[in-house]
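[1] predicted model, plus sequence, below.
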Amino acid sequence: MIADLFAWFADPAHWSGENGVPARVLEHLGYSALALLLAAAIALPVGVWIGHTGKGRRAVVALSSALRALPTLGLLTFLAIVLQIGLRQALIPTVIVLVVLAVPPLLAGTYAGLQAVPREVVHAARAHGHSTAQLIGAVELPLALPMIVGGLRSAVLQVLATTSVAAYLGLGGLGRYLFDALAVQDYPTMLAGAVLIALLALVSDAVLLTAQRLVTPRGLRPHRGAGPGSAPA
């Protein structure tokens, strides 16, 4: 099986055309990016409001837990049937399912990041005459950004791993290698598809991890060689 996997990747036919790896990766990233943008448009404002005001956290946590429990493939099938979606409109239920998957981690990272901002910093900013907009934009969001990016990392990993369900409704992406190969029991192609999805997720996570470290304020970064009893720099 491993030899067949290497032979699959070495075959030039798998790297060109509309069914080639580059085209499928771009389709996969396109579906994922669209879903993440829509999820961010929903989760970030709501998360900022909850984190700043402290209101509605219990309701949002309960809703997020319920969304996480929904079976992705079952929800996709349900939406396709209820909305009476044809192949040309298959992107609609697919994106809805991915948005439902991405909202909870983005929302949790945003409101948790704002709530983790030290209260004395917030009070000091208010004492200096900051308005609510200035307080959120200049104080709370910059300090909460590392946790927000952490929520984004979680959302990206989940969405990239799940976007393969797009092929279930006839769309493209790396899921085509899984669903098409399953129909004909082409196991090397299925394994290649799984490897490509895993590699795409790992590379994306590494990029976002680097971004998370870069946006972390220097005073909040862990210091190398600092033991439990070491004084902060």
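    Noted; the coordinates are in hand. Residues are numbered from 1 along each chain as shown.

[2] make it CA atoms for all contacts and neighbour counts henceforth
    OK.

[3] please enumerate the helices of the protein.
    2-10, 21-53, 57-69, 72-82, 91-115, 119-127, 132-135, 141-162, 175-184, 187-215 (DSSP state H).

[4] just send the ones you listed back as CSV, with distance to residue 221 and mean neighbour count too.
    Below are the helices of the chain laid out as CSV (distance: least, Cα to Cα, whole Å; neighbours: other Cα atoms under 10 Å):
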stretch, distance to residue 221, mean neighbour count
helix 2-10, 40, 13
helix 21-53, 22, 19
helix 57-69, 28, 13
helix 72-82, 37, 15
helix 91-115, 15, 24
helix 119-127, 18, 13
helix 132-135, 22, 13
helix 141-162, 10, 22
helix 175-184, 38, 18
helix 187-215, 8, 17
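
[5] let me have the ones you listed in a markdown table, adding distance to residue 169 as columns.
    Converted to a markdown table, these look like this (distance: least, Cα to Cα, whole Å):
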| stretch | distance to residue 169 |
| --- | --- |
| helix 2-10 | 25 |
| helix 21-53 | 13 |
| helix 57-69 | 21 |
| helix 72-82 | 8 |
| helix 91-115 | 8 |
| helix 119-127 | 49 |
| helix 132-135 | 43 |
| helix 141-162 | 13 |
| helix 175-184 | 10 |
| helix 187-215 | 17 |
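
[6] then this one, side by side with the first:
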Amino acid sequence: MNVLNFVQAFFSDGAHWHGYDGIPTRFLEHVRYAALALAIAAAIGLPVGLLTGHTGRGGNAIAFVANAARALPSFGLLVLAVLLIGFGLLPVMIPLVVLAVPPILVTTYEAVRTVDPAPVDAARGMGMRESRILFRVEVPVALPLILSGLRSAAIQIVSTATIAAYVSLGGLGRYIIDGLYQRNYEKVVGGATLVALLALVTLALFWAVGRLAVSPGVRRR
């Protein structure tokens, strides 16, 4: 059988659409893992990136931390976290967050740093506070690039969250891990296809958010 036949056989099997191992259940589990990891990574990366980008300080430290984090293998971190903490959701979150923080942090920093200084200087000349300058002047202009960092992080999380299945959790990785163990390649291909579809849905979601959140003038630029 070729890949298309595997895909058709997987999605046409009614047993894959019901129960705790059904596609809706596994899909929602995967989304929950990815959304939680992205929220934690954004809570870390966005404030640090905005602050350092606005002040212009800490760029070298950000680059060092980002490069170091990118060099860490996600699966190796997962194994180490399980050995230190035990099984559960926390060991899965650690490598996913470590994977997602660098693109958010670096992109946010660069987005704020590359804002045209003219309106920033004008806002300071009007007596605006630094926090208002950041959120009223710099962030609206930098928002497209900030969203691109979040989008990149989200895609990486969606693709990597399959490792949750290695520690007996759910998600779409369950089909891949169980399929390999059972030599059921229909299930392996089906799980991989679902992960790819979820990545495409994530891209579409961020595109829609960008259309709604970014002002038309900034989009045209």
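    Okay, I see it. Here the structure is a predicted model, which means the values were calculated and not measured.

[7] rewinding a little: nearest to residue 168 of the first structure, of the helices of the first structure?
    Residue 168 of the first structure lies closest to helix 175-184 among those, at 7.0 Å (Cα to Cα).

[8] contacting residues for the closest residue to residue 33 of the second structure other than its chain neighbours?
    Spatially, and ignoring its direct neighbours in sequence, residue 33 of the second structure is nearest to residue 161 (6.9 Å; Cα to Cα, 6 or more residues apart in numbering). Counting by Cα atoms under 8 Å, 6 or more residues apart in numbering, residue 161 of the second structure touches 30, 33-34, 92, 96, 171, 173.

[9] equivalent analysis for residue 160 of the second structure, please.
    74, 96.

[10] distance of the equivalent of it over in the first structure from residue 26 of the first structure?
    Using TM-score structural alignment, the partner of residue 160 of the second structure in the first structure is residue 162. Residue 162 of the first structure sits 15 Å away from residue 26 of the first structure, going by Cα to Cα, to the nearest Å.

[11] again with residue 8 of the first structure
    Remark: distance between residue 8 of the first structure and residue 26 of the first structure (Cα to Cα) = 19 Å.

[12] same question for residue 33 of the first structure.
    On the measure of Cα to Cα, residue 33 of the first structure and residue 26 of the first structure end up 10 Å apart.

[13] then residue 171 of the first structure?
    Counting by Cα to Cα, the gap between residue 171 of the first structure and residue 26 of the first structure amounts to 13 Å.

[14] please apply the same query to residue 57 of the first structure.
    Distance, residue 57 of the first structure to residue 26 of the first structure, by Cα to Cα: 37 Å.

[15] equivalent analysis for residue 124 of the first structure, please.
    47 Å.

[16] could you do residue 134 of the first structure as well?
    Relative to residue 26 of the first structure, residue 134 of the first structure is positioned 38 Å away (Cα to Cα).

[17] residue 59 of the second structure -> the first structure?
    Residue pairing (TM-score structural alignment): residue 59 of the second structure is matched to residue 57 of the first structure.

[18] which residues touch the nearest residue to that match once chain neighbours are set aside?
    Spatial nearest neighbour of residue 57 of the first structure, chain neighbours left out: residue 50 (6.3 Å); criterion: Cα to Cα, 6+ apart. Neighbour list for residue 50 of the first structure: 56-57, 111 [criterion: Cα under 8 Å, 6+ apart].

[19] from those residues, which is closest to residue 150 of the first structure?
    Using Cα to Cα, the contacts of residue 50 of the first structure come closest to residue 150 of the first structure at residue 111, 12.0 Å.

[20] report the central residue of the second structure.
    The C-alpha lying nearest the average C-alpha coordinate of the second structure belongs to residue 154 (Cα atoms, centre = their mean; 2.0 Å).

[21] surely that one and residue 100 touch.
    Yes. Between residue 154 of the second structure and residue 100 there is a contact under Cα atoms under 8 Å: 7.3 Å.

[22] find residues that contact each of these two.
    Both residue 154 of the second structure and residue 100 are in contact with residue 38, where contact means Cα under 8 Å, 6+ apart.

[23] look up how far residue 104 of the first structure lies from the equivalent of residue 150 of the second structure over in the first structure.
    By TM-score structural alignment, residue 150 of the second structure lines up with residue 152 in the first structure. Per Cα to Cα, residue 152 of the first structure is found 10 Å from residue 104 of the first structure.

[24] also residue 201 of the first structure?
    Going from residue 201 of the first structure to residue 104 of the first structure by Cα to Cα gives 18 Å.
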